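K.L.:
got a predicted structure here, sequence first:
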Amino acid sequence: MTTTTTTTSKRPAVPVPVAVDADTRPVRLAPLDILRLGLLGIRTRKMRAALSALGISIGIATMIVVTGIPASSQKALMNELSALGTNMLQAVPVPNQDPPVQLPPQSVDMVRRIGPVTEVSAVANTHSEIFRNDRVGSDDYAGLAVLASKTNLLRAINAEVQSGRFLGPTTEKFPTAVLGSVAATRMGIAKVVPGQPAPQVYINKRWFTVIGVLARTPLSPDIDRSVLVGWDAARTQLKFTGHPTVIFVKAREDGIDAVRDVLGPTIYPELPGLVQVSRPSDALAAKRATQTTFSALFLGLAGVALLVGGIGVANTMVISVLERRREIGLRRALGANRGQIRSQFLTESVALSCLGGLAGTVLGVLATIGYATYQGWPPVIPLPAVAGGFGGAVLIGMAAGVYPSIRASRLTPTEALATT
């Protein structure tokens, strides 16, 4: 009997490929999915989200308001200066000289010969006393000046007559007067009505008939507090010597600086340093500029508000991570990786800041438009402030969400699910 022995040789095991279900592979979330996840916490905690975004809203609204309101004021100033005239110069004697400086009587004609000059006029202080009538005391109208005026004064200072008429070639020779706006109020003469008896004022014991009242002159406030009489009438009635006190000059815009340089030597060739030349529009612009000196402070306060708002968002996100540990653990257990968790919470922080930024932008724009409209200014919304404020909100949201998102992504599934 033959026994057959079968020998089985051992061969190395060949790894058998295991089929992997495509559904178990990590899924890359689309940007829209990440945004939907980021908005989940905001939708479920609306009150907390609103309070967190409030700080950023206030900061951005403040930033827009403190830049928009001065810009609107500046625009109104430019419009006002354009209407009043930025091409005006005033020449006066240097004050506090002993003896007092007197401008030559022919100085107006000499200035008229300067090429870029388009208009020249002058007034002169007659050092006369004025009264409403001959029965009042001398102290009742202190502060009002009686000025001799050239007939072209209104064109030189861009002034207007509120009622009545101004001095002309005929009336300047007679005892007639025109009141500035402040002088008319103090004299109790609101307006001159055609067809009715003209009011009179008492100047140096002589009666002068009031033929007109001027509107307010912002670039020449001294005219508002003056009573204007004709140049010739001042010579014959008030013993005026003919030396001008203030010379008003208008010139072409492209030649205003050149005229300013030669105005002193032209008026007083012997001693040009005794003539002081000013540009009234510069003084008005400087006055308005001093009213906006606190803009930098307000911008600093807006930055502090933004910082406080960012801290509030960061605090909200940290608390959100602590409260949603079980949610994080469940998502990690179902396959969400750390990058997806970071993206979710970072997106939520940025979305929260963007909502606050959007609300603050709308609030700031509406507040600026409302205040500018109330003041009668053209509303100006600085686009850099709007873009910078909203961009700052996005950056604050990113910065506020970095730590909470990293902290959330470091939670392991078991650690998160074990939290009660």
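P.N.:
That came through fine. Numbers count the residues shown, from 1 in each chain.
K.L.:
can we go C-alpha only for contacts and neighbour counts from here?
P.N.:
Noted.
K.L.:
what about the strands in this structure?
P.N.:
Here the chain has its strands, by DSSP state E, at 88-93, 117-125, 130-131, 145-149, 161-164, 176-179, 200-203, 206-214, 226-230, 246-251, 275-278.
K.L.:
helices or strands up against the third one?
P.N.:
I take that to be strand 130-131. strand 200-203 (3 or more C-alpha pairs under 8 Å, 6 or more residues apart in numbering; DSSP states H and E).
K.L.:
go on, the fourth one?
P.N.:
Packing contacts for strand 145-149, counted by 3+ C-alpha pairs under 8 Å, 6+ apart, involve strand 117-125, strand 226-230, helix 231-237.
K.L.:
tell me the angle of it relative to strand 226-230?
P.N.:
Angle, strand 145-149 to strand 226-230, by axes from the mean of the first three to the mean of the last three C-alpha atoms, to 10 degrees: 30 degrees.
K.L.:
and the residue positioned nearest the centre of the chain, what does it touch?
P.N.:
In the chain, the centroid-proximal residue (C-alpha atoms, centre = their mean) is P70; its distance is 1.2 Å. Neighbour list for P70: T292, S295 [criterion: C-alpha atoms under 8 Å, 6 or more residues apart in numbering].
K.L.:
state the distance from it to S181.
P.N.:
29 Å (C-alpha to C-alpha, to the nearest Å).
K.L.:
give the contact list for V275.
P.N.:
V275 touches A91, V92, P93, V94, G264, I267, Y268, counting by C-alpha under 8 Å, 6+ apart.
K.L.:
show me how far stretch 343-353 is from its chain's centre.
P.N.:
34 Å (C-alpha atoms, centre = their mean, to the nearest Å).
K.L.:
which residues sit against that stretch?
P.N.:
34-35, 37-42, 49, 52-53, 56, 310, 313-314, 317, 393-398, 400-402, 404-405, 408.
K.L.:
comparison target below:
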Amino acid sequence: MSAAAPDRLVRPPRQHPTDVLRLGLLGIRTRKFRAALSALGISLGIATLVLVTGIPASSQRALEDRLTALGTNMLRAVPQPDQNPPVTLPESAAGMADRIGPVTAAGQVANTHQLVHRSDRTDPGDGLGLTVLASGDNLLSVINGRVRAGTFLDAATDRLPTAVLGHEAAGRLGMTRPLPGRQAQQILVGTTWFTVIGVLDPLPPALDLDRSVLVGWEAAKKNLGFDGHPTVVYVKGREDGIEAVSDILPATLYPELPGLVQVSRPSDALAAKRATHSAFSSLFIGLAGVALLVGGIGVANTMYISVLERRREIGLRRALGANRGQIRGQFLTESVVLSLLGGITGTALGALTTTGYALYQGWQPVIPFPVLAGGLGGAVNIGMLAGVYPSLRAARLTPTEALATA
């Protein structure tokens, strides 16, 4: 009778999953130091996976935020200059643009053709090179602007003679920061005194607004003889649809002759942003693959050595009736558990390190959830692959072979 006959004739009781797990943990419990070193190898691989995705992803998010601040999702529509008669956009131009599908916000400004002075004692013909613009109260959100000091125009101040200064305009007027608790500073716009309520930060997407004095839409009509027709319309939309918006915006704002409306093309920063995203994605895949390969080789090596050192144990179990499937299950379970422990440790270590580094750099931490789930899933798969050959080798040993070479 062949050596394999007992496996065919005697069928030992089916093992409960908890028994399989207990046997799989036997090698880890009895060889704690070696198991720790093996788990360290896979944990470093998974931690590297999280790091090479999390840190570049956090850096990419910070870069994308900077590029977005440059106006990658913004368009600027103006009438063609030097037309006779001049092109006049409708008063509701911003509302018309806002109805375009990919558009998320739209605002408008209008040149009041008024001069601004620091006081009534300065040269009446010297407007300091500044432009007085009537502005909607939602303009700041459309152009991704921020108020450096004070507040921006809103519904409560729209009809009042109040003004907000662009960054450069504030410098020329000597009002870089309104002082709280003191008498409000005023400027002369045309023949009307306006109270300065805010100063803006620099506006990279709309540099012309840096040299502007912004006043409420209704206040401009009431005090400056403004006719209510905008001269510039700003549109913000989804980046994946900004080119389509650019194509239909002229016909939306001036359907009679769309060619008389100029629309600024999307910023060059949009192309750079997309190229950066593609480059980062390729880098992630390559580095993650190398990290997982290194960890898998470490686990496979540990399991192979474990089989060689535990021939006596394998022989005794086979002599007591364990079949090949149970031996395979024991060593495969040990490999998977070992890799899973390393995966959990590596995922936690990578996430903590990524978060700490991102906060140190002043970035918003970004750790893609698929990476965390993939780290644990990858550890399990690596454990299974790494344990296949050692478990098959262990299962092929007959009791006499295992005991004779132990």
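P.N.:
Done, it's in. Model, not experiment: these values are computed from the prediction.
K.L.:
and R410 of structure 1? What does it align with in structure 2?
P.N.:
For R410 of structure 1, the aligned position in structure 2 is R396, judged by TM-score structural alignment.
K.L.:
swap in R43 of structure 1?
P.N.:
Per TM-score structural alignment, R43 of structure 1 is aligned with R29.
K.L.:
that match - how many residues pack around it?
P.N.:
12 (other C-alpha atoms under 10 Å).
K.L.:
what's near enough to touch it?
P.N.:
Neighbours of R29 of structure 2 in contact, by C-alpha under 8 Å, 6+ apart: none.
K.L.:
mind running it again at 10 Å?
P.N.:
For R29 of structure 2, the contact set (C-alpha atoms under 10 Å, 6 or more residues apart in numbering) comprises R22, A35.
K.L.:
F280 of structure 2 now?
P.N.:
V52, T53, P56, A57, S59, Q60.
K.L.:
as a markdown table, those with distance to P365 of structure 2 would be great.
P.N.:
Below are these laid out as a markdown table (distance: C-alpha to C-alpha, whole Å):
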| residue | distance to P365 of structure 2 |
| --- | --- |
| V52 | 13 |
| T53 | 11 |
| P56 | 10 |
| A57 | 8 |
| S59 | 9 |
| Q60 | 10 |
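K.L.:
now, which of those lie within helices?
P.N.:
Those of the contacts of F280 of structure 2 mapping onto helices are V52, T53, P56, A57, S59, Q60, per DSSP state H.
K.L.:
could you pick out the buried ones from those?
P.N.:
V52, T53, P56, A57, S59, Q60 (16 or more other C-alpha atoms under 10 Å).
K.L.:
quick one: the equivalent of A351 of structure 1 over in structure 2 from S59 of structure 2, how far?
P.N.:
If you follow A351 of structure 1 across to structure 2 using TM-score structural alignment, you land on V337. Remark: distance between V337 of structure 2 and S59 of structure 2 (C-alpha to C-alpha) = 34 Å.
K.L.:
cool, and F284 of structure 2?
P.N.:
Separation of F284 of structure 2 from S59 of structure 2 (C-alpha to C-alpha) stands at 13 Å.
K.L.:
please apply the same query to A5 of structure 2.
P.N.:
Counting by C-alpha to C-alpha, the gap from A5 of structure 2 to S59 of structure 2 is 62 Å.
K.L.:
on that earlier part again, apart from its neighbours in sequence, what residue is nearest the match of R410 of structure 1?
P.N.:
Distances taken as C-alpha to C-alpha, 6 or more residues apart in numbering place R324 nearest to R396 of structure 2, at 6.9 Å, with adjacent residues excluded.
K.L.:
residue in structure 1 paired with that neighbour?
P.N.:
Per TM-score structural alignment, R324 of structure 2 is aligned with R338.
K.L.:
now I382 of structure 2
P.N.:
In structure 1, I382 of structure 2 lands on I396 (TM-score structural alignment).
K.L.:
its match and V362 of structure 1, how far apart?
P.N.:
According to C-alpha to C-alpha, I396 of structure 1 and V362 of structure 1 sit 19 Å apart.
K.L.:
who's more crowded, these two?
P.N.:
I396 (23 against 16).
K.L.:
right, and L40 of structure 2 touches G343 too?
P.N.:
Yes - with contact defined as C-alpha atoms under 10 Å, L40 of structure 2 reaches G343; the gap is 9.2 Å.
K.L.:
who's more crowded, the two?
P.N.:
G343 (32 against 22).
K.L.:
now that one: how far from G45 of structure 2?
P.N.:
Distance from G343 of structure 2 to G45 of structure 2, by C-alpha to C-alpha: 8 Å.
K.L.:
neighbours around the residue lying closest to G237 of structure 2 once chain neighbours are set aside, how many?
P.N.:
The shortest distance from G237 of structure 2 to any non-neighbouring residue, by C-alpha to C-alpha, 6+ apart, is to V103 (4.0 Å). Residues near V103 of structure 2, counting by other C-alpha under 10 Å, number 19.
K.L.:
P379 of structure 1 now?
P.N.:
21.
K.L.:
likewise G298 of structure 2?
P.N.:
G298 of structure 2, neighbours per other C-alpha under 10 Å, totals 19.
K.L.:
residue in structure 1 paired with it?
P.N.:
Under the alignment (TM-score structural alignment), G298 of structure 2 maps onto G312.
K.L.:
quick one: residues contacting the closest residue to its match other than its chain neighbours.
P.N.:
Spatially, and ignoring its direct neighbours in sequence, G312 of structure 1 is nearest to S52 (5.5 Å; C-alpha to C-alpha, 6+ apart). Counting by C-alpha under 10 Å, 6+ apart, S52 of structure 1 touches 46, 308-317, 352-353, 356.
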